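# Task: produce atomic coordinates for the following.
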Amino acid sequence: MKLNRQLSGIAGEYYVAAELSRRGYLAAITLRNSDGVDILVSNIDGDKLFSIQVKTTQNKRKWILSKKVEVEYSEKKYYVFVNIPADINLPPEYVILHSEILANHIYAGHRKWLSEPGRNGKVRNDSNVRQFDPRYFEPNELLNWDELIAKIN
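Presented below is the predicted three-dimensional model:
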């Protein structure tokens, strides 16, 4: 089942909030127009706080980003990339990483792409579009849910 973009994004945020809640954290989804933070997360005691930016796609493991990802990072910000499979009976896939690791990779990767010749040897034009593909990251840079929880504790 293919969802429209808005429903896909909402579903991704709720999937992430549910995973955090299952692990004993309070996960508050922000208003739809909150730029840069989709979920505010706290432990029950309120002394461990961090933020999550969720990016959702359907049936693929690549996500389109804007260039602002290169500068919008902080010590307590993580990205969770959600892939919702076409088969509604399958669970979503998650790719989790720290915002600074993502920013550094996207910055370096985009500059490398710009420096290489495009089709027919032409110089590539810069744009605001970036792409996240987990295949280009080291395994230790990508987190699972338990590793995320360990980092924030």
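# Only C-alpha atoms from now on, for both contacts and neighbour counts.
Will do.
# Quick check: V82 is in a strand.
Yes. Judged by DSSP: H, G, I helix; E, B strand; the rest coil, V82 forms part of a strand.
# was I right about it contacting P92?
Yes. Between V82 and P92 there is a contact at 6.5 Å, judged by CA atoms under 8 Å.
# Those two: which is more packed in?
Neighbours were counted for V82 and for P92 using other CA atoms under 10 Å; V82 has more, 28 against 21.
# so Y78 sits right up against V41, yeah?
No. If you go by CA under 8 Å, Y78 and V41 don't touch, sitting 10.6 Å apart.
# To compare with the earlier structure, here is another sequence to fold:
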Amino acid sequence: MKLKKENLSMAGEYAAASEICRRDFYAQVTLGHRKKTDILVYNPDSGKEVRIEVKTKQGKEWPGIKGINDRQALLIFVDFENKRDTERPIFTS
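Here you go, the predicted model:
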């Protein structure tokens, strides 16, 4: 089933946050339509915080990506192409 763009973006952000939490970091998804940070991540062991921007696709093409100009931020790609509802997406950073 092809998701609407808004739902696809949210699915990618929550999937990435879930994967980050599985690695024992604290991940908080931010809400809104015009934001530069999709997920705030906190490492309780080091006390460091990182901002993450998520790009998600379900077809062959990645959405327009302008890059990020911040050394404290990361970009995560979430690929739902050819995935069933029961399958996890592919993550790339």
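# anything in contact with each of Y78 and V41 of the first structure?
Residues touching both Y78 of the first structure and V41 (CA atoms under 8 Å, 6 or more residues apart in numbering): F50, S51, I52.
# Of the residues you listed, which is the most crowded?
For the shared contacts of Y78 and V41 of the first structure, the largest neighbour count, defined by other CA under 10 Å, is 25 neighbours, found at I52.
# Output the contacting helices and strands for the stretch of helix or strand that one belongs to.
Element membership for I52 of the first structure, per DSSP states H and E: strand 49-58. Applying 3 or more CA pairs under 8 Å, 6 or more residues apart in numbering; DSSP states H and E, we find strand 49-58 of the first structure packed against helix 5-22, strand 39-43, strand 63-66, strand 77-84.
# Where in the second structure does that strand fall?
Using TM-score structural alignment, strand 49-58 of the first structure lines up with residues 49-58 of the second structure.
# Could you find the closest non-adjacent residue to L20 of the first structure?
A27 (6.5 Å; CA to CA, 6 or more residues apart in numbering).
# Can you get me a residue count around the one you found?
23.
# Might one say that it is in contact with Y15?
No. Counting by CA under 8 Å, A27 of the first structure sits too far from Y15 to count as a contact (10.8 Å).
# check contacts around the counterpart of P85 of the first structure in the second structure.
If you follow P85 of the first structure across to the second structure using TM-score structural alignment, you land on E81. Contact partners of E81 of the second structure, counting by CA under 8 Å, 6+ apart, are K57, Q58, G59, K60, P89.
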